[in-house]
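1. Below is the sequence, then the predicted model.
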Amino acid sequence: MHEGNLVICDQEQQYARNLLQMFARNREAGIQMYLFHTVEEVERFAEQKPVHTLLIDKEYPPELREQIPAAERYVLITSRQDPLAENEEGVYRYQSAEAIWLQMRHEPAEAQDGRTSESEKPCTGERRKKQQNSGTDERGNSLTKANTDERRQAQHDPKTDPDPDELPEPKPDGRKQKASAGFSTGTKGELIGVYSPVHRIGKTRFALELGREMAKKEPVLYLNLEEYAGGSYYFPDQTGQTLADLLYYSRQEKGNLGLRISTMAGQDGALDYILPMPYVQDMQGISGEEWLGLFGQILENCIYQKVILDLGDSVDGLFQILEACHTVYTPYIEDGAARAKLNQYAENLRKTGREQVLERTIQKKLKQR
């Protein structure tokens, strides 16, 4: 396995998350791990960053796997008869994560007598072609149809094959997780601010609808930075980790925040979100510089092309954050008081030298409820 970017692409999401977490325990310096569930996601990643090592499910057809540029290519197989390209190496799916890791590190697992286990020797497309030409496998066994079928039946014996769902579970957070969150784009995405000085007009609903629409085309993360976000209404399942936890991890794990977010992010359709802070005192204790540092880490280390910030008045450094946004959406309603507040807000921006925020602002008229 090369140092650099290790990419896992697997349709069995729970199995893949377990495998990623077990790999993370053995992770060495210089290796960054990323998890996807579609070839399209990997291809988009490969356009931005090199794929040094690819571990991919055999359920993706060989012609699709070949489209992914990778220095080393491993395929999770369930049978030695699964088709492999010449530059691919088969890794048996139903073995321990440690055995898979050792094979990818070119350190074959050992049998009980200390010798290298034949069953753990890598199966490559090139080796298989030689075996087929000779009519034997690695052990010298005949590759006749009868023997092949017998071995295939033994390999798929439900009494002996462990169920991937029986692998140790990661610590549950009670929410559906989107593991594909844990990779870097290599180029910074955009911060999208949603802020209005006019309150109780459906701003959060607008921000979520905006995020869902954007998420149909590209990865999007929604963060609520309001003092009273009403998270239990918009996200009824409140058993998971919150934005406060993400800030803590960002201070501790600057190099691997993408992997951490992959285990924290909930989903609303295609939109990812982190639960808002439950206590306004915690929100008010975070400086504007720290918020901007967190957003920078997310854009640098995660998949997200857009990070939607649903901003409230109590967040420290509000104008700084608005300045950092590529676009600012300002919802409003047609009302005399609302118009007066918008004018006062705009005047404050001008007087503090932040006219560029107004230049990047899109005002959205909402229907009065």
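-> Right, received. Where do you want to start?
2. rest of the way, CA atoms for contacts and neighbours
-> OK.
3. Secondary structure of residue 315: a strand, I assume?
-> No: if the criterion is DSSP: H, G, I helix; E, B strand; the rest coil, then residue 315 is coil and not within a strand.
4. Next, find the distance separating the residue lying closest to it once chain neighbours are set aside from residue 313.
-> Among residues not flanking residue 315 along the chain, residue 284 sits closest, at 6.1 Å (Cα to Cα, 6 or more residues apart in numbering). Going from residue 284 to residue 313 by Cα to Cα, to the nearest Å gives 10 Å.
5. Let me see the contact set for the residue nearest to residue 315.
-> The contact partners of residue 284, by Cα atoms under 8 Å, 6 or more residues apart in numbering, come to 314-316.
6. now, which of the residues you listed sits nearest residue 288?
-> residue 316 (5.0 Å; Cα to Cα).
7. Assess the claim that that closest one and residue 281 are in contact.
-> No: between residue 316 and residue 281 there is no contact under Cα atoms under 8 Å: 11.6 Å.
8. structure B:
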Amino acid sequence: MDQKVLAVCDKEEKYLYRLVECLENRELLPFSICAFTNERALRKFSSKTKIELLLIAESLYEEDLKGLPIEHILILNESGNEAGDGIKNINKYQSAEGIFREIMESCMENVQAASTRRLSGNPMKIIGNYTPIRRCLQTTFSLTMGQILAKKHKVLYMNFENYSGLSYLLNREFNVDISDVLYYFNCEREKLAYRLAGMVQSINGMDFIPPVVSYQDLSGVTGEQWLHLFQEVEAASSYEYLILDLSEQMHGLFNILRQCFKVYTITREDGFAAAKMKQYEAMLSMTEYMDVAAKTKKWNLPVFHRLPDGLEQLTHGELACFVKKIVEEDIYEQTG
């Protein structure tokens, strides 16, 4: 994707630089960002450099800006009344995340998407978390691993449980989810980088695509389609790790596990758990997926005296220490 210029103009310096910092931290944003505290500097810059998108405070907007070499303009509305003739207004005082999403929506409406290519030189590594045993902290383990990796790397987490409960745990409402990513992947694949950037949420620096409310929404998706989607995510982003929190409801589960760099399976010591593991491993053998078994690390988690109260605290405590050791000794050992 060719870098284009996003200009941000606002006389409130503290607001301006905080917004620019937040936007620059979103590596999927397909622009280089230039900040201006006054309209005169903006005009001088535009006389030499084409601006693809201008984000400007309502108090600084002038109608004659339309005559400058600026492809598209968004007004940061401060008054609550629409400003600019035919210019899209967005709420200046919403979160930086909200402004980011509005920018990406504008990209979809106005910016011609280029063909996607890998935004970083290294391939994306897929880590699969799957166990046939229920209630064994698989999701907690997956989220902890993702957030620990996110301290040093770009990480995307995807949850495929039937009932993840993630929106309730985070007390957030999600307007889009994995099914929307699939829709755009099938219908507007050339714009997936833009769409994806506007859909992801974040916990402690780890990006995630909100899971579906109804697992039936994914019932028609084949394993081959999932693998193609993961390839497109890799091509259209700079993610270094993709963490998959998997369940049996996914078609092509074994093929997905086969494509993983690492597979982690949480076990328990009781007889029922042992019987389920034996049946699962026998199925891998019968269906000639022993390569999946070979790359799988099984973990019988110790008893943790206290788990974190919320998902944002998962990088602290006993579980975090346990998972951090796995990251350092098992993942980094093989990746250097």
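-> Yep, that arrived. Just so it is clear, the structure is predicted and the values come from calculations on it, not from any experiment.
9. As a check, name the ranges of all helices in the stretch 101-250 of the second structure.
-> Using DSSP state H, counting those that start in this stretch, the helices of the stretch 101-250 of the second structure run over residues 138-149, 166-170, 178-187, 192-199, 223-235.
10. aligned partner of the residue nearest to residue 315 of the first structure in the second structure?
-> Residue correspondence to the second structure (TM-score structural alignment): residue 284 of the first structure is matched to residue 219.
11. same thing with residue 311 of the first structure?
-> Match for residue 311 of the first structure (TM-score structural alignment): residue 246.
12. Okay, its match and residue 140 of the second structure: tell me how far apart.
-> Counting by Cα to Cα, the gap from residue 246 of the second structure to residue 140 of the second structure is 13 Å.
13. Residue 227 of the first structure maps to what in the second structure?
-> Match for residue 227 of the first structure (TM-score structural alignment): residue 162.
14. What is the neighbour count of the closest residue to that match other than its chain neighbours?
-> Sequence neighbours aside, residue 215 is the residue nearest to residue 162 of the second structure in space, at 5.1 Å (criterion: Cα to Cα, 6+ apart). A count of neighbours around residue 215 of the second structure, defined by other Cα atoms under 10 Å, yields 16.
15. what sits against residue 215 of the second structure?
-> 160-163, 249.
16. I'd like the distance between it and residue 179 of the second structure.
-> For residue 215 of the second structure relative to residue 179 of the second structure (Cα to Cα), the value is 10 Å.
17. and the contacts of residue 284 of the first structure as a markdown table, adding distance to residue 347 of the first structure and neighbour count?
-> Putting those into a markdown table (distance: Cα to Cα, whole Å; neighbours: other Cα atoms under 10 Å) gives the following:
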| residue | distance to residue 347 of the first structure | neighbour count |
| --- | --- | --- |
| 314 | 19 | 15 |
| 315 | 20 | 20 |
| 316 | 19 | 19 |
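18. Considering those, which is situated nearest to residue 146 of the first structure?
-> For the contacts of residue 284 of the first structure, the nearest to residue 146 of the first structure is residue 315 (70.0 Å; Cα to Cα).
19. just checking, the closest one touches residue 229?
-> No: the criterion here is Cα under 8 Å, and residue 315 of the first structure misses it with residue 229 at 12.0 Å.
20. Show me where the stretch 1-150 of the second structure has its strands.
-> Secondary structure of the stretch 1-150 of the second structure by DSSP state E, counting those that start in this stretch: the strands cover 4-9, 31-36, 51-57, 70-77, 88-91, 125-129.
21. Give me the buried positions along the shortest one.
-> When you say that, I think you mean strand 88-91 of the second structure. Buried positions in strand 88-91 of the second structure, judged by neighbour count with 16 or more other Cα atoms under 10 Å: 89-91.
22. what does the first one give?
-> Residues of strand 4-9 of the second structure classed as buried: 5-9 (neighbour count, 16+ other Cα under 10 Å).
23. Over to the second one?
-> Of the residues in strand 31-36 of the second structure, those buried by neighbour count under the rule 16+ other Cα under 10 Å are 31, 33, 35-36.
24. again with stretch 249-267 of the first structure
-> 249-250, 256-267.
25. still on that earlier bit, okay if I get the helices of the stretch 101-250 of the second structure as TSV plus distance to residue 55 of the second structure?
-> Below are those laid out as TSV (distance: least, Cα to Cα, whole Å):
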stretch	distance to residue 55 of the second structure
helix 138-149	32
helix 166-170	30
helix 178-187	26
helix 192-199	17
helix 223-235	28
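26. Ok, which of those comes nearest residue 206 of the second structure?
-> Taking the helices of the stretch 101-250 of the second structure one by one with Cα to Cα, helix 138-149 is closest: 5.4 Å.
27. what comes into contact with the closest one?
-> Counting by Cα under 8 Å, 6+ apart, 129-131, 155-157, 203-206, 243-245, 265-266, 311, 314-315, 319-320, 323-324, 327 sit against helix 138-149 of the second structure.
28. Equivalent analysis for stretch 225-240 of the first structure, please.
-> 173-175, 264, 275-280, 283, 309-315.
29. Buried ones among those?
-> Judged by 16+ other Cα under 10 Å, buried ones among these: 173, 175, 264, 275-278, 283, 309-312, 315.
30. Tell me the one of those residues nearest residue 124 of the first structure?
-> residue 264 (36.3 Å).
31. and the closest one, what is it in contact with?
-> 173, 177, 240-241, 274.
32. Kindly recompute the last result at 10 Å.
-> 172-173, 175-179, 181, 240-243, 245-246, 258, 272-275 (Cα atoms under 10 Å, 6 or more residues apart in numbering).
33. Which position in the second structure pairs with it?
-> Match for residue 264 of the first structure (TM-score structural alignment): residue 199.
34. With residue 146 of the first structure instead?
-> Under TM-score structural alignment, residue 146 of the first structure pairs with no residue in the second structure.
35. again with residue 294 of the first structure
-> That one, residue 294 of the first structure, aligns with residue 229 by TM-score structural alignment.
36. same question, residue 155 of the first structure
-> For residue 155 of the first structure, no residue is aligned by TM-score structural alignment.
37. and the residue lying closest to residue 255 of the second structure once chain neighbours are set aside, what is it in contact with?
-> Taking Cα to Cα, 6+ apart, and ignoring the residues beside it in sequence, residue 255 of the second structure has residue 223 as its nearest neighbour in space, at 6.8 Å. Listed by Cα under 10 Å, 6+ apart, the contact set of residue 223 of the second structure reads 229, 250-256.
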